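Colleague: Attaching a predicted model along with its sequence, questions to come.
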Amino acid sequence: MTRYVEMPSFVSALEEMAAHGVDRAGVQSYLEQTLIAPASLDPYVWYRSDRYTRNGIHKSEAFEILVLCWRPGHKAPIHGHEGELCWARVERGRLRFVDYRLVSEQPLVLEPSGPPVDGAVGHVDGPADLHSVENCEQFGESAVTLHVYSRPYPECDIYDLERGERRRVRMTYDTVAEKLES
């Protein structure tokens, strides 16, 4: 049964879990059973027309929490999570998630590790090692996702299959809700 919580309560619950050591199954269960109350999510929702946005909510040694906002057609490239746990939950709209596995570095070859998943509100993706996320044009609406990373990381690899390259990028924010550690 899904219940709604305010953002501060959500953050507190995750930090309380972390005090006893991050439990993958516990975080997964919590994400599957809760959604952020719409009015509590609104202050973190901010869009751009040219790309999805990364809006920082909270960062500690155990967790980083972001709200990502997607207009139709926005897509995150295939990317990794530095071996850390990453969950993405759809709060509004619908997104397509594709998980990948690395077949070869030279030449760069990745292949889907399963079929694409079109996730609606409440869908939890992850933890995924490599994936892409897209708000497909045919979905016809903006989307919002809540991302939980355990542990935070400052950089990650993105994969460009057309060019056959992997490159390192620094994680940045479009907005920040509270003072985040660098």
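Modeller: Structure's in. What do you need? Only a predicted model underlies this, so the values are computations on that prediction, with no experimental measurement involved.
Colleague: alpha carbons only for contacts and neighbour counts from here, please
Modeller: OK.
Colleague: Could you give me the buried positions within the longest helix anywhere in the chain?
Modeller: In the chain, assigned by DSSP state H, the helix with the most residues is helix 7-18. Counting neighbours by 16 or more other CA atoms under 10 Å, one finds that the buried residues in helix 7-18 are 7, 10-11, 14-15, 18.
Colleague: what about versus this one:
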Amino acid sequence: MSAMGLGEWVELLREKAAGMPSLVGVGDGLAGLVLEPSSLRPYLHFRRRRYTRNLVYRDARLEVLLNCWDAGTCSPIHDHDGQECWFSVQSGAFVMENYPLEAGGLGPGPARLGPPVIVGPVGPGSVDRRCPEAPIHRVTAAGGPAISLHVYAGPVERCLVFDTRRHRCVSRELRYHSLFGRPLPPLPDAPSPLSPR
């Protein structure tokens, strides 16, 4: 049996989402999913020493991204703007640091996080779920380059980025590195995908 292609999988996800009054649980069935590698090719835009966010599909209720990670890169510690989301490893290995919120952190300003629960390294087919009750994490590509598939139960345009030393968080506008396979021009001095546009 051959693996499912990304386009076919997105179409099935859209059909499932259309039949649901709420998108809670839309990522069920991601565990063990590894898509046909050739179907990912149009969305594979790697950048040295960083990761890229590549939009595959988006409507008012659903967003699908393919993120490409250079070896050893990590995201900032961040939340998901109140959205439920799923992170599915397609290739490579990742370590997740999941942080409990102890105080503040519901908007820009003071925020204190507890010690992280470290998960991984995890490989292809592994899934991490973030929900409004446990939204904060940092993701690191362990070892070589890696690819992750992200499903958001609603588009995420902003998130909070946390500074654990200063016990603060700031709001950041998210940006894409490519739209539907077409690369966007890089922004000058943009250190990460969670930088302002």
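Modeller: Received, thanks. No experiment lies behind these values; they were computed from the predicted model shown.
Colleague: TM between them?
Modeller: Overlay of the two chains. TM-score (TM-score structural alignment, normalised by the length of structure 1): 0.87; 174 aligned residues with a CA RMSD of 2.1 Å.
Colleague: thinking again about what came up before, tell me the helices and strands packed up against the longest helix of structure 1.
Modeller: On a contact count with 3 or more CA pairs under 8 Å, 6 or more residues apart in numbering; DSSP states H and E, helix 7-18 of structure 1 meets helix 24-33.
Colleague: What angle do helix 7-18 and the helix it packs on make with each other?
Modeller: 160 degrees (axes from the mean of the first three to the mean of the last three CA atoms, to 10 degrees).
Colleague: List the contacts of the helix or strand that comes right after helix 24-33 of structure 1.
Modeller: Going down the chain from helix 24-33 of structure 1, the next helix or strand is strand 34-36, by DSSP states H and E. Contacts to strand 34-36 of structure 1, defined as CA atoms under 8 Å, 6 or more residues apart in numbering, come from residues 2-7, 10, 91, 122.
Colleague: Show me where structure 2 has its helices.
Modeller: Under DSSP H, structure 2 gives helices at 6-18, 37-40.
Colleague: got a list of what the nearest residue to L66 of structure 1 once chain neighbours are set aside touches?
Modeller: Residue nearest to L66 of structure 1 in three dimensions, not counting chain neighbours: G56, with 4.6 Å by CA to CA, 6 or more residues apart in numbering. Contacts here follow CA under 8 Å, 6+ apart; on that basis G56 of structure 1 touches 64-67, 173-178, 180.
Colleague: Could you dump the residues you listed into JSON lines and include distance to L108 of structure 1 and neighbour count?
Modeller: Formatted as JSON lines, these follow (distance: CA to CA, whole Å; neighbours: other CA atoms under 10 Å):
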{"residue": "E64", "distance to L108 of structure 1": "30", "neighbour count": "21"}
{"residue": "I65", "distance to L108 of structure 1": "31", "neighbour count": "23"}
{"residue": "L66", "distance to L108 of structure 1": "30", "neighbour count": "23"}
{"residue": "V67", "distance to L108 of structure 1": "30", "neighbour count": "23"}
{"residue": "Y173", "distance to L108 of structure 1": "28", "neighbour count": "12"}
{"residue": "D174", "distance to L108 of structure 1": "30", "neighbour count": "13"}
{"residue": "T175", "distance to L108 of structure 1": "33", "neighbour count": "16"}
{"residue": "V176", "distance to L108 of structure 1": "35", "neighbour count": "15"}
{"residue": "A177", "distance to L108 of structure 1": "37", "neighbour count": "12"}
{"residue": "E178", "distance to L108 of structure 1": "38", "neighbour count": "10"}
{"residue": "L180", "distance to L108 of structure 1": "34", "neighbour count": "12"}
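Colleague: can you tell me which of those lies nearest to S29 of structure 1?
Modeller: Set against S29 of structure 1, the nearest of these by CA to CA is I65 (16.5 Å).
Colleague: Mark which of the contacts of G56 of structure 1 are part of strands, please.
Modeller: Of the positions in the contacts of G56 of structure 1, 64-67, 175-176 sit in strands, assigned by DSSP state E.
Colleague: which pair in those spans the largest distance?
Modeller: Checking these with CA to CA, the most distant pair is E64 and T175, at 14.0 Å.
Colleague: filter the contacts of strand 34-36 of structure 1 to the buried ones?
Modeller: By neighbour count, with 16+ other CA under 10 Å, the contacts of strand 34-36 of structure 1 hold 5, 7, 10, 91, 122 as buried.
Colleague: Pipe these into CSV and attach distance to L85 of structure 1 per row.
Modeller: CSV is the format used below for those (distance: CA to CA, whole Å):
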residue, distance to L85 of structure 1
V5, 22
M7, 20
F10, 17
E91, 19
G122, 19
